[in-house]
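1. When you get a sec, could you give me coordinates for this:
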Amino acid sequence: MSDTHGIVTIDTGFQRPRFDACYLIVEGGRAAFVDCGTNHSVPAMLAALADRGLPREAVDWLVLTHVHLDHAGGAGLLMQHLPNARLLVHPRGAPHMIDPARLIAGATAVYGEAEMARSYGAIQPVAAERVVAADDGHTLELAGRRLQCIDTPGHARHHLCVWDERSRSWFTGDTFGLSYREFDTEHGAFVIPTTSPVQFEPGPLKASIARLLDFAPEAMYLTHFGRVTGAARLARDLIEQIDAMVAAARATHGRPERHARLAEALTALYLRRARAHGVPLDDARIQALLAVDIELNAQGLAVWLDRN
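-> This next block holds a predicted model:
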């Protein structure tokens, strides 16, 4: 699907439908991708180009919000199909794109070799001369269309968000949380924060969210999943939940079965907020849709708690 600003939402197919998105921006016959999913997502991305009559040579940029594998795992393979493209990434993420050995080792330690192959495929490196490290405020142009990158830590220290002046929208990666379309109601989108297992930092995340709002955006393009509006309300919801999640984590400190207790607390928080938002799905369906995120948020909070 696309909108009037030449932005195409591509479902990468990761995990389930409408879970993981990347974006194609088209301007004046040139193109850029924002995030790319996994190796298994590459055919869908190339098909999106073909559907719009664009040759692969028309892609100038692959912009990564960060290098977690559901956002960047397919970057090396995709770049092999895009002869003119350069890859833009946060300076902390650039070394991992050039030599993904540490990324592969870390993910394999968590998921195991079989799951790595099933979900992500073999991670490919990107030639160093094709990688551009984007410091805070870095701008690029796509056929005259200005895209600005800002440093947005909180979910990860190697995270950036991309401001598109044409659409007055942000490509937010995971900084602006996740919002699945199954939870939409007459009140609009429903959103929850997403932590990461090793680099969640609540203070910087709240500051990053506030910085996004400073641009008075008309829309946010989330990796999980799609375009949402009403950024001011969603930002308030995110910050309230970040505070509630931190409080829940602190309440479990030193208690037995901490992970299970924290997952239960997060489940109760999200169910309560979903009901307040008017989500009509039953509890079991809500929990099923959020199961992966509840698990990851509990892990991320635990790591943050131990570190602090």
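
2. going forward, measure contacts between C-alpha atoms and count neighbours the same way
-> Noted.

3. Same question for the one helix or strand residue 296 maps to: list its buried residues.
-> Secondary-structure element containing residue 296, defined by DSSP states H and E: helix 283-307. Buried residues in helix 283-307, counted by 16 or more other C-alpha atoms under 10 Å: 286-287, 290, 293-305.

4. Other residues contacting stretch 247-261?
-> Stretch 247-261 is contacted from outside by 262, 265, 266, 298, 299, 301, 302, 305, using C-alpha atoms under 8 Å, 6 or more residues apart in numbering.

5. residues contacting the nearest residue to residue 92 once chain neighbours are set aside?
-> Spatial nearest neighbour of residue 92, chain neighbours left out: residue 158 (5.1 Å); criterion: C-alpha to C-alpha, 6 or more residues apart in numbering. Each residue near residue 158 by C-alpha under 8 Å, 6+ apart is listed here: 66, 67, 90, 91, 92, 93, 151.

6. what about the spatially closest residue to the fourth one that is not a sequence neighbour, distance to residue 77?
-> What it means is residue 91. Leaving aside its sequence neighbours, residue 91 sits nearest to residue 133 (C-alpha to C-alpha, 6+ apart; 4.7 Å). As judged by C-alpha to C-alpha, to the nearest Å, residue 133 and residue 77 stand 19 Å apart.

7. These two - which one has more neighbours?
-> Set residue 133 next to residue 77 and count neighbours by other C-alpha atoms under 10 Å: residue 77 wins out with 20 against 15.

8. Buried residues of the strand or helix carrying that one, list them for me.
-> Per DSSP H and E, residue 77 falls inside helix 75-80. For helix 75-80, burial by neighbour count (16+ other C-alpha under 10 Å) applies to 75, 76, 77, 78, 79.

9. quick revisit: now do the helix holding residue 296: which elements does it pack against?
-> helix 231-252, helix 258-276 (3 or more C-alpha pairs under 8 Å, 6 or more residues apart in numbering; DSSP states H and E).

10. Next, the second sequence, to be compared with the first:
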Amino acid sequence: MHTALPSYLRDLGHGIHAIDTGFQRDDFDAAYLLVHGGRAAFIDTGTNFAVPRLLGALDTLGLPQSAVDWIIPTHVHLDHAGGVGLLAQQLPQARVLVHPRGVRHMVDPTMLWQGALAVYGAEEMARSYGQLQPVAAERVQASHDGMVLDLAGRALLLADTPGHAKHHHCLWDATSRGWFTGDTFGLSYREFDTAQGAWLIPTSTPVQFEPEALAASVQRLLAVDPACMYLTHYGRVTDVQRLGRHFLGLLDRMVALGRAVQHAPDRTAALERGLLDLYVESLADHGCGFDRGEIARLLAIDITLNAQGMTVWLDRPA
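-> Next comes the predicted model:
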């Protein structure tokens, strides 16, 4: 007899479960639990408020907390890594594997907190993220490009994938032929699925957006001909090569938009309008029936953050 899974937990096969962290809205932010040979790893955690769901997933699957060997944020943005410290407190045997540029932020999250505070403000930080918890330095390990992690005999390959952030790595799971992509392969919300399949957008959130590096990272992910991508926002997507072409084309259009409004009097507002125009047009081509207002509502957070990130990029010295 199989235990019924809670609504926030989805079995994707190959020992991989997606956990809806509950951040912002349903089907917006995922953490992944990879189980093999009785051992487990969490890939991305969501925020502090997701930790009960992560622990609940272990309970549902009949795994003791001592089975978790690794907690692996793809990068240290708080919707991916905000819960790492608190989760690590509950899983004392687990080690934290993070991009080398992110190690110091896991050990001392003060700068991470201050940076997010500047973007979101104190009220939103308290509502959405909670107080960040540090991880003891001896429990944090830096990844490196080409590193192979052994999870009870299952190999996970780490790839350095800058472009969304300098401190971003992705994980290749040969068993499922899928990449855990964090934000490198963009955002794909299920509301936008049509008969043509999934739809996605690049994410250029502050402050390290680099379109050329991002395009190179995506091309690297596509080069192994993956069967699927495990996105933090949101869930598993297939038809990867089509999505990759779409991603790179939309990224080129975002760059062109940025150059076109670079010297506009109210550049950030112009970027927000221009991004919404791009998304509305792209979704119409995709067969999505949502009107402009509904698209603006569903993508409101991303439009704001993408415009802010593009502003930082445009101001960066060439």
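
11. before we move on, back to that, now do the contacts for the residue nearest to residue 91 of the first structure.
-> 88, 89, 90, 91, 94.

12. Next, format those residues as JSON lines and append neighbour count.
-> Output for these, formatted as JSON lines (neighbours: other C-alpha atoms under 10 Å):
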{"residue": "88", "neighbour count": "23"}
{"residue": "89", "neighbour count": "28"}
{"residue": "90", "neighbour count": "27"}
{"residue": "91", "neighbour count": "19"}
{"residue": "94", "neighbour count": "23"}
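
13. Looking at the second structure, which of these hold up?
-> Among these, the contacts conserved in the second structure (both residues aligned by TM-score structural alignment, their matches' C-alpha atoms under 8 Å) are 88, 89, 90, 91, 94.

14. In a markdown table: these, plus secondary structure and distance to residue 243 of the first structure.
-> As requested, these are arranged in a markdown table below (DSSP: H, G, I helix; E, B strand; the rest coil; distance: C-alpha to C-alpha, whole Å):
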| residue | secondary structure | distance to residue 243 of the first structure |
| --- | --- | --- |
| 88 | strand | 32 |
| 89 | strand | 29 |
| 90 | coil | 27 |
| 91 | coil | 29 |
| 94 | helix | 31 |
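
15. Out of those, give me the two with the largest separation.
-> 88 and 91 (9.1 Å; C-alpha to C-alpha).

16. joint contacts of those two?
-> Residues touching both residue 88 of the first structure and residue 91 comprise 133, 134, with contact defined as C-alpha under 8 Å, 6+ apart.

17. Excluding sequence neighbours, find me the nearest residue to the residue mapped onto residue 65 of the second structure from the first structure.
-> In the first structure, the residue matched to residue 65 of the second structure (TM-score structural alignment) is residue 56. Spatially, and ignoring its direct neighbours in sequence, residue 56 of the first structure is nearest to residue 82 (5.4 Å; C-alpha to C-alpha, 6+ apart).

18. so what's the one you found up against?
-> Here residue 82 of the first structure is in contact with 56, 57, 59 (criterion: C-alpha under 8 Å, 6+ apart).

19. which of those residues still touch in the second structure?
-> Under both residues aligned by TM-score structural alignment, their matches' C-alpha under 8 Å, what the contacts of residue 82 of the first structure keep in the second structure comes to 56, 57, 59.

20. what residues are up against the second one?
-> The contact partners of residue 57 of the first structure, taken as C-alpha under 8 Å, 6+ apart, are 82, 83, 84, 85.

21. between those, which has the most around it?
-> Busiest of these [other C-alpha under 10 Å] is residue 85, holding 23 neighbours.

22. just checking, what residue in the second structure corresponds to that one?
-> So, by TM-score structural alignment, residue 85 of the first structure is matched to residue 94.

23. do residue 140 of the first structure as well
-> In the second structure, residue 140 of the first structure lands on residue 149 (TM-score structural alignment).

24. is it true that residue 143 of the second structure touches residue 157?
-> No - using C-alpha atoms under 8 Å, residue 143 of the second structure is not in contact with residue 157; the gap is 10.0 Å.

25. more neighbours, the two?
-> Ranked by neighbour count (other C-alpha under 10 Å), residue 143 of the second structure and residue 157 place residue 143 first, with 23 against 20.

26. ok, and the closest non-adjacent residue to that one?
-> Nearest one to residue 143 of the second structure, counting by C-alpha to C-alpha, 6+ apart, is residue 99 at 5.1 Å.

27. for the stretch 51-200 of the first structure, what spans make up the strands?
-> 59-63, 86-89, 131-133, 139-142, 145-151, 160-164, 169-173 (DSSP state E, counting those that start in this stretch).

28. tell me the contacts of the nearest residue in space to the match of residue 85 of the first structure that is not next to it in sequence?
-> Counting by C-alpha to C-alpha, 6+ apart, residue 69 is the residue found nearest to residue 94 of the second structure once chain neighbours are left out, at 4.4 Å. Neighbour list for residue 69 of the second structure: 39, 40, 41, 93, 94, 95, 151 [criterion: C-alpha under 8 Å, 6+ apart].

29. Out of those residues, which are shared with the first structure?
-> Under both residues aligned by TM-score structural alignment, their matches' C-alpha under 8 Å, what those keep in the first structure comes to 39, 40, 41, 93, 94, 95, 151.

30. Of the residues you listed, just the buried ones, PyMOL syntax please.
-> The buried residues among these can be selected in PyMOL (16+ other C-alpha under 10 Å) with this line:
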select buried, resi 39+40+41+94+95+151
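
31. Turn the kept ones among the contacts of residue 69 of the second structure into JSON lines, columns for distance to residue 112 of the second structure.
-> Shown next, in JSON lines, are those (distance: C-alpha to C-alpha, whole Å):
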{"residue": "39", "distance to residue 112 of the second structure": "30"}
{"residue": "40", "distance to residue 112 of the second structure": "27"}
{"residue": "41", "distance to residue 112 of the second structure": "23"}
{"residue": "93", "distance to residue 112 of the second structure": "25"}
{"residue": "94", "distance to residue 112 of the second structure": "22"}
{"residue": "95", "distance to residue 112 of the second structure": "20"}
{"residue": "151", "distance to residue 112 of the second structure": "29"}
